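# One predicted model, sequence on top.
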Amino acid sequence: MPLTFDFGPENRPDVLAKRAKTPVTLLAGFLGSGKTTLLKHLLENQHGLRIGVVVNDLASVNIDSQLMRRYDHGLVEIAELQNGCVCCSSADDLFSAVQTIVMRSKDCPFEHILVELSGIGDPQAIRCNWALATDCQLPAAMLTQLAKVITVVDASAFLADWRDTRKALERNGSAEHDGRGRGKGYSTSREMVGNLLAEQIELADVLVVNKCDLAKAEELSKTLQTLRAINPTAELCQTEFARVPSAVLPPVPIGLKIQTAGQEKGYSWTQTTKEVQLKMPIEKHVKGKDIDFTLRKGSLTLGLKLREVAKGVLAGEVANADDAMFEIESIGQERHVLLCLEKKEPGMWSSLWKQSGVPACGHQHCNGHCFQAKPVRIASEEGRPFWSFVFQRRRPFHGQRLQHLLEEWQDALSCSFDIEQEVLEVDSTSQAALQGVLRSKGFAWSTTEPLRCLRWSQAGRCVSCAPEDYWWQPLNSEQRRFRLSYPGAEAEFRELQQKWHHEWGDCRQELVFIGGSEMVEETIVGLLEECLLTDAEFEEFKVTTSQLKMPDDEFGVEELFRETEALEVSASQQEEQANSDDADTAFVRSLGVGCKLQDSAKFEAVD
């Protein structure tokens, strides 16, 4: 049974499921890339939209007079986080802030929510937290949807950060954070910063290449090549001072866009949750008999004889249409017709009139001018495009040989990415091939941790291969059942069935390599195969690991299921008691006792 919470009748999951979801956009990027400048630009250029904002440092936004006016009119709402990064120690604070923004105005919801991550914020961690909150049916998650990740890249500093993370670590590594949900007590490392830079790019739907005016032409070209190699599908936007098109944000879902007032030719209108008011200016000689007025429960005509002013199908139905009357108010130049319409059902309409359609792009506010940057395949400096290959095997690595290869790889990358000298001579063909790898990632299986999956990640000169989750294959039925209760685990397990081996299950080598013309697949595959166990070593490995079992205390399986069974028994007993009480009440009623009482009356017997 999934974990759920009771937030009151208005926030029941079946009620929230019927409401339109507010799109949430994550703004990612290292410190100094221009995230705050982008945020401020978006807030100042999204006219007519209600935007909620979650930031780590409110002072950095620097709310000026223009933004303050929108803030005062309720078009912008800003929530500040002060307790840490929203992707780890303050994930609960993030949902609390989003919850506050979403629930602050149920009748006129915000149409966008922007979340500015810290410099080392991991968008993937946010996605995992959002999936968990959705499974737990938290209102903040059920009323929102992670729609887009926008990553800002500093064109003048990206290559230096990619080649060597020391300066990036100085800018971003002051907070104790590891990007994987662990908070204080885990310091930022160079490897973490390098891999986070790659992951922020890989997970982006839009890559904003900022500060293009500060980058040299060759530097900008190499930056674009690298970004496109790492993420070939993201929309790419080159900017100065983070001036992006306003339509870079996701479209407002139908049913969420709400217009509270309007000024049309010949009339104006406003609405509340209960009524709609129309005002039509008229000249001083116009009398009531000159007004053309027809109202049905779903349509309206208002104007003067021979001149229709307002006519169409209303966005909602009105109550007591036959009894509705208009009034003529004021005198002189302020003279106007006032029409008040009572809504049949309380709530805000998306606008006064029913929309006949939405632009093909899905935006209700773009008027056909929509930013749709198409990915462009960028060739490498030598004219050959970046390319990739996958290394897959069903045999573990020898731990010591793998460690030696990783150290050799680190040395090769340190030479190629040396800060003082752009490229140094290499000692071997293998080092030259390793230097050609721009990015590699995947899963590895090693004798050092036979029951655990190693997460392989290399970005620039940062190489890591560290144990993370346990493989599914060595888990017994109860442990597997426990793990399947995690959010998203069941979908992951079903997908693994296509790769399942009859003997080794999901244990495997699955590594993806991305590089340019210097990357030689045959050489790299040869180096990796030398690290695999030989036939004799593999047979010995089978014998030594045949008795390995996962201890239950790693998962807390026994205690959890004992508590779960106790709760089920308690619920069953309560249900049986309730059924027994109903039977006793029916028997007493059959004797004529309390026959005049209402069924809902509450009473109890006393001695």
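Okay, I see it. Residues are numbered from 1 along each chain as shown.

# drop to CA atoms for contacts and neighbour counts, all remaining ones
Noted.

# On the three-state scheme, residue 236 is what?
Here residue 236 is recorded as strand under DSSP: H, G, I helix; E, B strand; the rest coil.

# One more: residue 194?
Residue 194 ends up helix, using three-state DSSP.

# list the contacts for it?
Taking CA atoms under 8 Å, 6 or more residues apart in numbering, we find residue 194 in contact with 161-162, 165, 459-462.

# pretty sure residue 49 is in a strand, no?
No: secondary structure of residue 49 (three-state DSSP): coil, not part of a strand.

# Any idea how many residues pack against it?
Residue 49 has 20 neighbouring residues, counting by other CA atoms under 10 Å.

# Please apply the same query to residue 498.
Residue 498: 9 neighbours (other CA under 10 Å).

# swap in residue 384?
Applying other CA under 10 Å, we find 11 residues neighbouring residue 384.

# Just confirm it contacts residue 516, I think it does.
Yes: if you go by CA atoms under 8 Å, residue 384 and residue 516 touch, sitting 7.3 Å apart.

# Buried ones among the contacts of residue 194?
Restricting those to buried positions leaves 161-162, 165, 459-462, with burial counted as 16 or more other CA atoms under 10 Å.

# Which of those fall within helices?
161-162 (DSSP state H).

# and which of the buried ones among the contacts of residue 194 is nearest residue 13?
Closest approach to residue 13 among the buried ones among the contacts of residue 194 (CA to CA): residue 459, at 41.6 Å.

# Redo the buried ones among the contacts of residue 194 as a markdown table? Include distance to residue 95.
Below are those laid out as a markdown table (distance: CA to CA, whole Å):
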| residue | distance to residue 95 |
| --- | --- |
| 161 | 31 |
| 162 | 32 |
| 165 | 31 |
| 459 | 31 |
| 460 | 34 |
| 461 | 35 |
| 462 | 33 |
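
# and which of the contacts of residue 194 is nearest residue 226?
Nearest to residue 226 among the contacts of residue 194, with distances taken as CA to CA, is residue 162, at 9.5 Å.

# Can you give me the separation between the spatially closest residue to the closest one that is not a sequence neighbour and residue 201?
What sits nearest to residue 162 in space, not counting adjacent residues and going by CA to CA, 6 or more residues apart in numbering, is residue 460, at 5.4 Å. Using CA to CA, to the nearest Å, residue 460 is found at 13 Å from residue 201.

# related to what we said a few turns ago, from the contacts of residue 194, which ones fall inside strands?
459, 462 (DSSP state E).

# dropping in the other structure now:
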Amino acid sequence: MNKKIPVTVLSGYLGAGKTTVLNYLLANKDGKKIAVIVNDMSEINIDSQLIQNGGFSRTKETLVELTNGCICCTLREDLIMEVEKLAKNGNIDYLVIESTGISEPIPVAQTFTYIDEEVGIDLSKFCTLDAMITVVDAFRFWSDYESGESLLERKQTDDVQDIRDVSDLLIDQIEFANILLISKTDLVTPEYLQAFKSFLKKLNPEAAIVPMVNGAVAPEEILDKRLFDFEKASQGAGWIKELNDEHIPETEEYGITSFVYRRKRPFHPERWYDWLKAFPQEIVRSKGFFWLATRNNMSGILSQAGSSIQIQGAGNWVASLSKDEQQMILQEDSSLTSRWDDILGDRLTEMVWIGLEMDRYEIETGLDSCLLTDEEMVSDWTKLSDPLPPFSSN
């Protein structure tokens, strides 16, 4: 087998400008042989038509169209088989996959890092995932992010089970990228662009940020970068770094701030629910673990992006397990040992808040008012009213 083919995955919300980037790349490929897989949701494959109109169909490279589905679900098998075929045929230097605007990046990355048991193909034999790239629309980002709409409401998915909000998808695509391409920079002011870059840096401190106009980005900026590492990408989000005390301070001059809220006392479910219903608008991203008095055995996880707020179960607290199980886990995880409390064990609330012009004192005071009082701490927690929805497992 010849050397592995580097794969670049181009993500980004619908209309962000992925196809424009692809057109520019193919027009300025400087002799490189690039194979392209275009994945599009619509019955009429507009994206690939644009690419063909841009001259791509008259070149010697290969264009493969995958329609009526999404990389992260129905077309996964098609994608894997198509990539294997292209790789085995050889005679290409790079493979670029333009994913649909509603596809999440992690399942795409997993396609290249794990053997697919159903199809029985291990793409890592032929390819190496080079970089995950997300195109972010500087002009439309905030209107999409703050819309409060779901993909279903926007008629951007045919799956009635798909309950994702637009804001969640935008954040997922930003947080898991190696490179963020900012499109439509000619439609915003230089001051806005600087602040927007800082905001993206706060969400994903590891990503390279490249502003562009009309999709013009040099091939060497996005091809053969050797940037992707699944473990690193999984830990690259700004909220994870903040939780690990890796603070990114340089964004504060634009009013973009963040802090970690840590308390070793559970939330009162009713007061926590009321606080969440009146969620401060200046918080644009928050995520982390919380301790709820009425669900003392299980850790909760809060994930907020724009107007989308989700809570779910994050597994049992180690402190709720048997002594033998606790000892086994503590021996395996030294970081857990260092923060273990003799009385509470690992139970605590630990959440990251990222926002624009946030009043940290006001937010912390509000959160503190949701904690159990001294009197409530010694009462029967099972008798507290709990209006929060049940913890889901995903």
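Now that the structure is in, tell me what you want to look at. Bear in mind that the values here come from a model prediction, so they are computed numbers and not experimental data.

# Test my guess that the residue nearest to residue 162 of structure 1 contacts residue 413.
Yes: assessed by CA under 8 Å, residue 460 of structure 1 is found in contact with residue 413 at 7.4 Å.

# Please say which position in structure 2 residue 157 of structure 1 maps to.
When structure 2 is aligned by TM-score structural alignment, residue 157 of structure 1 is paired with residue 140.

# Kindly report the same for residue 403 of structure 1.
Residue correspondence to structure 2 (TM-score structural alignment): residue 403 of structure 1 is matched to residue 273.

# Where in structure 2 does the host helix or strand of residue 313 of structure 1 align, residue-wise?
Residue 313 of structure 1 belongs to strand 307-313 when assigned by DSSP states H and E. Under TM-score structural alignment, strand 307-313 of structure 1 corresponds to no residues of structure 2.

# What residues of that strand count as buried?
So for strand 307-313 of structure 1, counting by 16+ other CA under 10 Å, buried means 310, 313.

# helices or strands next to that strand in the packing?
With contacts defined as 3 or more CA pairs under 8 Å, 6 or more residues apart in numbering; DSSP states H and E, strand 307-313 of structure 1 has these neighbours: strand 299-304.

# Show residues contacting the strand it packs on.
Counting by CA under 8 Å, 6+ apart, 280, 290-295, 308-314 sit against strand 299-304 of structure 1.

# Residue 210 of structure 1: which of these is nearest?
For the contacts of strand 299-304 of structure 1, the residue nearest residue 210 of structure 1 by CA to CA is residue 314; the value is 44.7 Å.

# Show me how far the strand holding residue 313 of structure 1 is from its chain's centre.
43 Å (CA atoms, centre = their mean, to the nearest Å).

# Now do the next helix or strand along the chain from that strand: distance to the chain's middle.
Per DSSP H and E, the first helix or strand lying C-terminal to strand 307-313 of structure 1 is strand 326-329. Put simply, strand 326-329 of structure 1 sits 50 Å off its chain's centre (CA atoms, centre = their mean).

# residue range for strand 326-329 of structure 1 in structure 2?
Strand 326-329 of structure 1 maps onto no residues of structure 2, going by TM-score structural alignment.

# With adjacent residues omitted, what lies nearest to the counterpart of residue 123 of structure 2 in structure 1?
Matched by TM-score structural alignment, residue 123 of structure 2 corresponds to residue 140 in structure 1. Excluding its sequence neighbours, the residue lying closest to residue 140 of structure 1 (CA to CA, 6+ apart) is residue 99, at 4.6 Å.

# Which strands or helices does the strand or helix carrying residue 511 of structure 1 pack on?
In this structure, residue 511 of structure 1 sits in strand 509-515 according to DSSP H and E. If you count contacts as 3+ CA pairs under 8 Å, 6+ apart, strand 509-515 of structure 1 packs onto helix 217-230, strand 387-393, strand 437-444.

# Quick one: list the elements packing against the first one.
Using 3+ CA pairs under 8 Å, 6+ apart, the elements in contact with helix 217-230 of structure 1 are helix 158-163, helix 190-202, strand 509-515.

# What about the nearest residue to residue 483 of structure 1 once chain neighbours are set aside, how many residues nearby?
Leaving aside its chain neighbours, residue 483 of structure 1 sits nearest to residue 489 (6.9 Å; criterion: CA to CA, 6+ apart). Residues lying near residue 489 of structure 1 (other CA under 10 Å) number 13.

# hang on, residue 489 of structure 1 packs against residue 481?
No: using CA under 8 Å as the test, residue 489 of structure 1 is too far from residue 481 to be in contact (10.2 Å).

# returning to that earlier point: give me every residue that touches the residue nearest to residue 162 of structure 1.
Taking CA under 8 Å, 6+ apart, we find residue 460 of structure 1 in contact with 162-164, 194, 413, 417, 438-439.

# hmm, 6 Å instead?
162-163, 438 (CA atoms under 6 Å, 6 or more residues apart in numbering).

# sorry, back to before: does the match of residue 123 of structure 2 belong to a helix, a strand or coil?
Three-state call for residue 140 of structure 1 (three-state DSSP): helix.

# Quick one: map residue 386 of structure 1 onto structure 2.
In structure 2, the residue matched to residue 386 of structure 1 (TM-score structural alignment) is residue 256.

# about what we covered before: still contacting in structure 2, which of the contacts of residue 194 of structure 1?
Here is what carries over to structure 2 from the contacts of residue 194 of structure 1, by both residues aligned by TM-score structural alignment, their matches' CA atoms under 8 Å: 161-162, 165, 459-460, 462.

# mind checking the longest helix of structure 1?
Structure 1, longest helix under DSSP H: helix 557-590.

# Tell me the counterpart residues of it in structure 2, please.
Across structure 2, nothing matches helix 557-590 of structure 1 (TM-score structural alignment).

# Flag every buried residue along that helix.
residue 557.

# Centre of the chain to that helix, how far?
The answer for helix 557-590 of structure 1 is 40 Å, by CA atoms, centre = their mean.
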